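>>> Dropping a prediction and its sequence here:
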Amino acid sequence: MGGYTLIEHASLASRNTLRVDARARLLAEIRDASKLPELLEFLAIRNGCVLPLGEGSNVLFTGDFDGTVVVMATRGVQVESDGDSARIAVAAGERWDDFVRWTLGQGYAGLENLILIPGTVGAAPIQNIGAYGCEVAEFVESVEAWDTREQRVVILDHATCAFGYRDSLFKREPGRYIVTAVRFLLPRNRPLRTDYAGIDEQLARMGVDKPAPFHVAEAVVHLRTKKLPDPAVIGNAGSFFKNPIVDAALAEALKREHPELAAWPQADGRSKLSAAWLIEAAGFKGLREGDAGISNRHALVLVNHGNATGPQLWALAQKVMAGVRKKFGVQLEPEPVVIGS
């Protein structure tokens, strides 16, 4: 069919980075975003659930999906530049890391801290991906999407997207929007964020005293590859647990008892705590139960050592959350979307 393909009873094992063997009743791969309305009018799709899926780097399937998984395989980048900055419209199917590297090659700044994050451009605003002190929301001007409720293309400006910490309108209304493109506003010059999680120290090791964006990107690549397991080598979805945001009183009490606990003050007076520290201090780093495990390289990462099922991985994640809650009184939440639980 022109612009898309449909597969019945499709395996999703190669379409999620945790390598969970789940199936979808239908899998639709879209190469032309203008064909989405036609596809979604099929009776078998119209009356069922729809799940937009990028590279599956932010999802845990705990069972089969009795609906249609929609994968955007669209490509394209369009640039409107005024010299000092650029509006860049990017098709949802473009790979995120490829796009970040392209912006660096074009001399744009802003996304350097977000290099090497797996996934697609269309998935980036859904999760409001973030790393090393930066979030993609800072650079998103608008998101183009198909609104399945209103049956039309919508352009959602930055405010309407309602971005939060690993959160957005798209996560709060799952299945309603299928992102087709993202428009970014990127400058050529901006202050670099190097004061987070070892970037300054890595730049010093690199002998860089006047860093440019590409230097920061190189430092982040080094730090990520050193700390995080490669999904191509062992199944994982990157950081599985969010850093919890707690009331100042609880943060202060925990810091008095555990001075080494990292805590970052938030604008609303609360504090964000290091989930990695909490998990490791609760004794879960490196834990393995069957083929489900917590990485011995980074306590935030849930890993599939081979043939772990979705329910087995989710059970281990819940065990970690319960253990941290019991020891510290802090409730952890998963970053990925858990489908089927």
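Nice, thanks for sending it over. Numbers count the residues shown, from 1 in each chain.
>>> can we go C-alpha only for contacts and neighbour counts from here?
Noted.
>>> if I look at the closest residue to Asp32 other than its chain neighbours, how far off is Val179?
Counting by Cα to Cα, 6 or more residues apart in numbering, Asp32 lies nearest to Gly3, which is 4.7 Å off, once chain neighbours are set aside. Going from Gly3 to Val179 by Cα to Cα, to the nearest Å gives 16 Å.
>>> mind checking how far the closest residue to Phe61 other than its chain neighbours is from Trp314?
The shortest distance from Phe61 to any non-neighbouring residue, by Cα to Cα, 6+ apart, is to Ile339 (4.9 Å). Remark: distance between Ile339 and Trp314 (Cα to Cα) = 10 Å.
>>> Of these two, which one has the most company?
Trp314 (20 against 14; other Cα atoms under 10 Å).
>>> Doesn't the more buried one belong to a helix?
Yes. Counting by DSSP: H, G, I helix; E, B strand; the rest coil, Trp314 falls inside a helix.
>>> so who does it touch?
60, 62 (Cα atoms under 8 Å, 6 or more residues apart in numbering).
>>> host element of Ile155?
Using DSSP states H and E, Ile155 falls within strand 152-157.
>>> which residues sit against that strand?
Counting by Cα under 8 Å, 6+ apart, residues outside strand 152-157 touching it are 141-147.
>>> Neighbour-wise, give me the winner out of the residues you listed.
Val143 (24 neighbours).
>>> got another, please set it beside the one above:
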Amino acid sequence: MLSPQSKIVSHINGIVVGPLDLLAANTLRVPCSTWNTFFVDTVEGLQSLLPEVRHQPLLVLGGGSNVILKPVFPGVALLMRIGGIDYLPIDDADVDSRQMLVKAGAGVVWDDLVSQTVKAGWSGLENLSLIPGTVGAAPIQNIGAYGVELDQVFHALEAVRISDGQVVRFSKEECGFGYRHSVFKEALKGQFIITSVTFRLTGAEFAQCNTRYAPLNQYLDDHSIHRVTPEQVRKAVCDIRSHKLPDPAKKPNVGSFFKNPVIDEACWQALHERFPSMVSYPQEAGQVKLAAGWLIDQAGWKGRVSGRVMVHDKQALVLVNHEAGSADDILSLAEEIKNDIRDKFGVTLEIEPQVYPQE
């Protein structure tokens, strides 16, 4: 077993090992040092490595786009680089003849997968265009945008169990998906490392594109697009996101920082009487989802600067590390916003990104 704080530069079964400053491995660009850092590029390499590191705290990073890293992580960082996008033969897949199963390695850049599948004539991922990060991280929080969530096109995933290195397959039902949630965030947290995800996509000629999300629908109307294709939806989503959301390479951020809160209808009715223009979306079981960005904007936070960090001036849901701030700077600003929203609206916000190390 590797000893804590030993810094090794070597090559173990296809895995490059060595010390690495994680500032460039997270889109918030906050500094973080670890005892050891490993680049994982094969399942077999990961299985060989686990006996050496499984008894230490593990930090698994893909694109680092949904994490807030404290200055020191007292353990081992695994940077996921397992690649590959495979289209599975229909003969081997229990799918409709109009569909295709597409399997992607956990280290594949998410938007590269979206771009490739749309160009290849397959529909299902186009609404999820330009979401930062990698494929392996996507199921953990059941990513979603513009009216679509990952679980709607999810088929299965494979993950390596940390305790014994075995590869385990998870069906959609076994993943326990919910709004920005899966079993990998709670019940199975820290027990598995996702290595691949398989999606069930539909041929573009048979696709019924989801354009119900208001900004997307408005964009299509403004551009007189009436017979919508997956490629047009992707372009629309990319244009909207590029206009509203800052590029992490230029303005370090983790995208949407807060989850959209879900409340019951009685609470919504009381709020709606006070704020008739409040943005909301009806959900199942008499619940209503509120737009966290609208709440933060209405509370006057959009564009506000707090030391080395700030709320983005075009999208109040995004916090930007504009002057080399730290994790504590970001979390302090987030706490101020949460307290203010609770005071003004009686609504409790939750942050989307995961904080490491966890307290």
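Looks like it arrived, so ask away. From a predicted model like this one, the values you see are computed outputs, not experimental measurements.
>>> which one in structure 1 is aligned with Ser306 of structure 2?
With TM-score structural alignment as the criterion, Ser306 of structure 2 lines up with Glu289 in structure 1.
>>> What residues does that match make contact with?
Leu316.
>>> any idea how far the closest residue in space to Asn142 of structure 2 that isn't next to it in sequence is from Glu174 of structure 2?
Counting by Cα to Cα, 6+ apart, Arg180 is the residue found nearest to Asn142 of structure 2 once chain neighbours are left out, at 4.9 Å. Distance, Arg180 of structure 2 to Glu174 of structure 2, by Cα to Cα: 16 Å.
>>> And for Ser163 of structure 2?
For Ser163 of structure 2 relative to Glu174 of structure 2 (Cα to Cα), the value is 19 Å.
>>> Just the buried residues of stretch 29-36 of structure 1, please?
Within stretch 29-36 of structure 1, the residues scored as buried using 16 or more other Cα atoms under 10 Å are 29-33, 36.
>>> Also stretch 215-223 of structure 1?
215-221, 223.
>>> residues in structure 2 aligned with it?
Taking TM-score structural alignment, stretch 215-223 of structure 1 hits residues 232-240 over in structure 2.
>>> and the matching stretch, how far out from the chain's middle?
Distance, stretch centre to chain centre, for stretch 232-240 of structure 2: 19 Å (Cα atoms, centre = their mean, to the nearest Å).
>>> Pull the contacting residues for the equivalent of Leu27 of structure 1 over in structure 2.
Alignment note: Leu27 of structure 1 maps to Thr37 in structure 2; criterion TM-score structural alignment. For Thr37 of structure 2, the contact set (Cα under 8 Å, 6+ apart) comprises 17-20, 76-79.
>>> cool, now which of the residues you listed survive the switch to structure 1?
Retained in structure 1: 17-20, 76-79, out of those (criterion both residues aligned by TM-score structural alignment, their matches' Cα atoms under 8 Å).
>>> of all those residues, which comes closest to Pro276 of structure 2?
Closest to Pro276 of structure 2 out of these is Leu79 (46.4 Å), distances taken as Cα to Cα.
>>> Just say helix, strand or coil for that closest one.
Assignment for Leu79 of structure 2 (three-state DSSP): strand.
>>> Do you have the helices of the stretch 201-341 of structure 1 handy? List them.
Ranges of helices in the stretch 201-341 of structure 1, per DSSP state H, counting those that start in this stretch, are 213-227, 248-257, 275-281, 310-328.
>>> and for the last one, what span of structure 2 is it aligned with?
Think helix 310-328 of structure 1. The aligned range for helix 310-328 of structure 1 is 327-345, by TM-score structural alignment.
>>> Which positions within the matching stretch qualify as buried?
For stretch 327-345 of structure 2, by 16+ other Cα under 10 Å, it's 327, 329-331, 333-334, 337-338, 340-341.
>>> Adding distance to Leu317 of structure 2, write these out as JSON lines.
Output for the buried residues of stretch 327-345 of structure 2, formatted as JSON lines (distance: Cα to Cα, whole Å):
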{"residue": "Ala327", "distance to Leu317 of structure 2": "17"}
{"residue": "Asp329", "distance to Leu317 of structure 2": "16"}
{"residue": "Ile330", "distance to Leu317 of structure 2": "13"}
{"residue": "Leu331", "distance to Leu317 of structure 2": "14"}
{"residue": "Leu333", "distance to Leu317 of structure 2": "12"}
{"residue": "Ala334", "distance to Leu317 of structure 2": "10"}
{"residue": "Ile337", "distance to Leu317 of structure 2": "10"}
{"residue": "Lys338", "distance to Leu317 of structure 2": "12"}
{"residue": "Asp340", "distance to Leu317 of structure 2": "14"}
{"residue": "Ile341", "distance to Leu317 of structure 2": "13"}
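>>> list the contacts for the residue nearest to Asn142 of structure 2?
140-144, 259, 352.
>>> taking those residues one by one, which sit in helices?
Among those, no member falls in helices (criterion: DSSP state H).
>>> Arg190 of structure 1 and Gly110 touch, don't they?
Yes. Counting by Cα atoms under 8 Å, Arg190 of structure 1 touches Gly110, with 7.3 Å between them.
>>> Between these two, which has more neighbouring residues?
Higher neighbour count among Arg190 of structure 1 and Gly110: Gly110, with 24 against 12, using other Cα under 10 Å.
>>> what's the longest strand seen in structure 2 in contact with?
Using DSSP state E, we find that the single longest strand of structure 2 is strand 192-203. Contacts to strand 192-203 of structure 2, defined as Cα under 8 Å, 6+ apart, come from residues 43, 60, 82, 95, 98-107, 121-125, 135-137, 153-162, 184.
>>> Distance from the chain centre to it, please.
For strand 192-203 of structure 2, the distance to the chain centre is 14 Å (Cα atoms, centre = their mean).
>>> show me what contacts Leu302 of structure 1?
Leu302 of structure 1 touches 236-240, 292-295, 313, 317, counting by Cα under 8 Å, 6+ apart.
>>> Lys119 of structure 2 now?
Glu231.
>>> what's the neighbour count on Leu261 of structure 1?
17.
>>> Could you measure from the aligned residue in structure 2 for it over to Tyr213 of structure 2?
For Leu261 of structure 1, the aligned residue in structure 2 is Met278 (criterion: TM-score structural alignment). Going from Met278 of structure 2 to Tyr213 of structure 2 by Cα to Cα gives 16 Å.
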